[in-house]
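*Asks:* Structural data only, the sequence is not supplied:
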């Protein structure tokens, strides 16, 4: 099979297309012929070596990628709920392996898209993230019907999944925030935000408006300013660090004084110990995307342009998601 391999820690030039043996599914696994693999910020962090000292994290050479779409190639022992040729989307249990023409998935992390008229590039871009948004909103933020939600980095790959899921869960209002350079794109987005504002003006931009749930995949100083936007009893979900500010800290005294809470959410940390959350989340995500609540901007590049994809991700020169597809043979 063809695969994009991170040959070392470092810059995007570390990514190279290589030939690897076709993998075979083991018990409880599914082999997928990959048509599309989504590129995520976590892929960049891994390639750069930011997590190199954490136990269990991949070390070169390895294949990045944690979200794929394609068709079922073969079933491992014990897998009976899928059929060869069936169109599917899968998340990764390890955060790796997606940038390849054949991918081995754990069956519980796979959802069929048969019966839905979905572009596989859109499906892989939104369904896994929407599933994680569902987990974050239901099990971490405990979003209740009628509550108000604020999502930072509103057009980003992960953030873009939240408004549709929040609406389907009964949120009364969903507001997004973006950097000034993203405001023109925000004005034309199809994502179901009620309003998108300039994040640099927060909290003043929103006047007296307060939120029950804030989703923050950005981090840094914006996370601190977000505390002023939480209503009493409000919950902030720290769901990433796109700012790159790894030294930022919060004043815990503000939590008890304001009657608010801050919780972290990482799919890689949460899902292995809460596998029962996966299936309902995938089903809810697929329904939301099929209803048109996840339409986001897409750019599809070949495996051979993986380094370019990572460069664009690093520069934040996109307003949606980049997807890789195997080069024509």
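*Replies:* Ah, there it is. Bear in mind that the values here come from a model prediction, so they are computed numbers and not experimental data. Numbering: from 1, shown residues only.

*Asks:* C-alpha from now on. contacts and neighbour counts both.
*Replies:* OK.

*Asks:* packing partners for the helix or strand residue 44 falls within?
*Replies:* Counting by DSSP states H and E, the element that carries residue 44 is helix 41-48. In terms of contacts (3 or more CA pairs under 8 Å, 6 or more residues apart in numbering; DSSP states H and E), helix 41-48 is packed against helix 306-315.

*Asks:* just the helices in the stretch 151-300 of the chain please.
*Replies:* 162-168, 183-186, 221-226, 253-258, 267-270, 278-290 (DSSP state H, counting those that start in this stretch).

*Asks:* how about these, which one is nearest residue 81?
*Replies:* Closest to residue 81 of the helices of the stretch 151-300 of the chain, according to CA to CA: helix 278-290, at 13.1 Å.

*Asks:* can you list contacts of that closest one?
*Replies:* Contact with helix 278-290 is made by 108-109, 111, 113, 116-118, 123, 126-128, 130-132, 134-135, 164-165, 168, 271, 294-295, as judged by CA atoms under 8 Å, 6 or more residues apart in numbering.

*Asks:* So which of those residues are in strands?
*Replies:* Here DSSP state E is the test, and the contacts of helix 278-290 give residue 111 as lying in strands.

*Asks:* Go ahead and build a ChimeraX selection from the buried members of the contacts of helix 278-290.
*Replies:* Restricted to buried positions by 16 or more other CA atoms under 10 Å, the ChimeraX selection for the contacts of helix 278-290 reads:
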select :108,109,111,113,123,126,127,128,130,131,132,134,135,164,165,168,271,294,295
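
*Asks:* A further structure is provided below for comparison with the first:
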């Protein structure tokens, strides 16, 4: 098979496209002929060998990637024959191996892909969609809600815009540059504004006509988040789930009187509950997509161009979920 291998921590150029040995499924495992592999911002941090609030960097050499979709083409001992040939999607956990033409995982991790989804969309929902479902546990959206969504052209932002609109909320989507703001508008936002324009908060206030925002879905941090939080009224919520605008390890605590701030992370899993909360959220995400309520945005790169995909993600030059296709 062909795969992306990392021999040395560092820049995206360290990702090498080469031939590798085919992995073998062990007991209780399946081997998937990969049609799409998800790329996450966390992958770029692990590639650099970053420490901190992250999993341990992988042992090198390593094949990165933790989200795959494809067709099961080989079974390990103890796996029912009915799985052979199934279209499936799986999150590999923190075991690497996704950036490849073949990937192995436990059969308990896989989900059948709903008919209406292609492989890349399924990858988006198993990772980005799962996180979106986790975030949405912490707020109730309805016709009286005003949701401000920074990074609204991103993978999570795209889904949050769709969900909020479906709930009847007023949706303010923020994105960088005219191309991304046009995408946000087309995705259903009531107002899409360019956060690179220093006057964007005034444009939002003018549009709202005296109404205050009720919730900010913050995956960005930094000055954009600070200005967004200032739009909240008493009783508003600031839900923090990332810091892409400030770096993964920088905080985003902006104390505003009357506003509740929650920094989400492991608490999303605890709230989902059940014996396998990760799988609970994955199933919710796939169900939303299967019913047509959520449609993920996907940006596709050939597997051989994984380095270009990493660079684009790190420079915020992507829209939607980044996916590699062998």
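*Replies:* Perfect, I can see it now. A quick note: this is a predicted structure, and the numbers were derived from the prediction, not measured.

*Asks:* so how much does the helix holding residue 44 of structure 1 differ from structure 2 once superposed?
*Replies:* For helix 41-48 of structure 1, the mean deviation from structure 2 after alignment is 1.8 Å (mean CA distance after the TM-score superposition for structure 1).

*Asks:* buried ones in that helix?
*Replies:* Buried residues in helix 41-48 of structure 1 (16+ other CA under 10 Å): 41, 42, 43, 44, 45, 46, 47, 48.

*Asks:* so the last one makes contact with residue 10?
*Replies:* Spelled out, it's residue 48 of structure 1. Yes: between residue 48 of structure 1 and residue 10 there is a contact under CA atoms under 8 Å: 4.7 Å.

*Asks:* Which among the helices of the stretch 151-300 of structure 1 is found nearest to residue 97 of structure 1?
*Replies:* Residue 97 of structure 1 lies closest to helix 267-270 among the helices of the stretch 151-300 of structure 1, at 14.3 Å (CA to CA).

*Asks:* Report the contact partners of the residue nearest to residue 268 of structure 2 when sequence neighbours are not counted.
*Replies:* Take residue 268 of structure 2 and drop its neighbours on the chain: the residue closest to it by CA to CA, 6 or more residues apart in numbering is residue 134, 5.2 Å away. With contact set as CA under 8 Å, 6+ apart, residue 134 of structure 2 has these partners: 268, 269, 272, 281.

*Asks:* ranking those residues by neighbours, who comes first?
*Replies:* residue 281 (24 neighbours; other CA atoms under 10 Å).

*Asks:* how far away is that one from residue 121 of structure 2?
*Replies:* If you measure residue 281 of structure 2 against residue 121 of structure 2 using CA to CA, to the nearest Å, the figure is 16 Å.

*Asks:* burial count for residue 181 of structure 2?
*Replies:* What residue 181 of structure 2 shows, counting by other CA under 10 Å, is a neighbour count of 23.

*Asks:* now the one 4 residues further on
*Replies:* For residue 185 of structure 2, the neighbour count with other CA under 10 Å is 20.

*Asks:* My understanding was that it contacts residue 194; is that so?
*Replies:* No: using CA under 8 Å, residue 185 of structure 2 is not in contact with residue 194; the gap is 11.2 Å.

*Asks:* which residues in the stretch 1-150 of structure 2 form strands?
*Replies:* Applying DSSP state E, counting those that start in this stretch to the stretch 1-150 of structure 2 gives strands spanning 2-6, 15-19, 29-39, 67-75, 87-91, 102-106, 110-112, 146-149.

*Asks:* Dump those into CSV; add distance to residue 256 of structure 2 as well.
*Replies:* Below are the strands of the stretch 1-150 of structure 2 laid out as CSV (distance: least, CA to CA, whole Å):
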stretch, distance to residue 256 of structure 2
strand 2-6, 44
strand 15-19, 43
strand 29-39, 35
strand 67-75, 37
strand 87-91, 37
strand 102-106, 45
strand 110-112, 42
strand 146-149, 16
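
*Asks:* between these, which one is nearest to residue 218 of structure 2?
*Replies:* Judging these by CA to CA, what sits closest to residue 218 of structure 2 is strand 146-149, at 6.7 Å.

*Asks:* The closest one: which residues count as buried?
*Replies:* Under 16+ other CA under 10 Å, the buried positions of strand 146-149 of structure 2 are 146, 147, 148, 149.

*Asks:* mean shift of that strand relative to structure 1?
*Replies:* Mean for strand 146-149 of structure 2 is 2.5 Å (mean CA distance after the TM-score superposition for structure 1).

*Asks:* Can you name every helix or strand that that strand contacts?
*Replies:* If you count contacts as 3+ CA pairs under 8 Å, 6+ apart, strand 146-149 of structure 2 packs onto helix 155-166, strand 170-175, strand 213-218.

*Asks:* How far does stretch 251-269 of structure 1 stretch from one end to the other?
*Replies:* 24 Å.

*Asks:* Show me which residues of it are buried.
*Replies:* So, applying 16+ other CA under 10 Å, buried residues of stretch 251-269 of structure 1: 255, 260, 261, 262, 264, 265, 267.

*Asks:* same thing with stretch 279-290 of structure 1?
*Replies:* Buried, per 16+ other CA under 10 Å, within stretch 279-290 of structure 1: 281, 282, 283, 284, 285, 286, 287, 288, 289, 290.

*Asks:* Pull the distance from it to the chain's centre.
*Replies:* Chain-centre distance of stretch 279-290 of structure 1: 14 Å, with CA atoms, centre = their mean, to the nearest Å.

*Asks:* That one vs structure 2, average offset?
*Replies:* Overlaying structure 2 shows stretch 279-290 of structure 1 at a mean distance of 2.7 Å from the equivalent residues (mean CA distance after the TM-score superposition for structure 1).

*Asks:* Nearest to residue 138 of structure 2 among the buried residues of strand 146-149 of structure 2?
*Replies:* When the buried residues of strand 146-149 of structure 2 are compared for distance to residue 138 of structure 2 (CA to CA), residue 147 wins out at 13.1 Å.

*Asks:* how near is residue 88 of structure 1 to residue 324 of structure 1?
*Replies:* Distance from residue 88 of structure 1 to residue 324 of structure 1, counting by CA to CA: 16 Å.

*Asks:* quick one, which of those two is more surrounded?
*Replies:* Neighbours were counted for residue 88 of structure 1 and for residue 324 using other CA under 10 Å; residue 324 has more, 27 against 22.

*Asks:* Residue 64 is in contact with the more buried one, correct?
*Replies:* No: Residue 324 of structure 1 is beyond contact range of residue 64, at 11.5 Å (criterion: CA under 8 Å).
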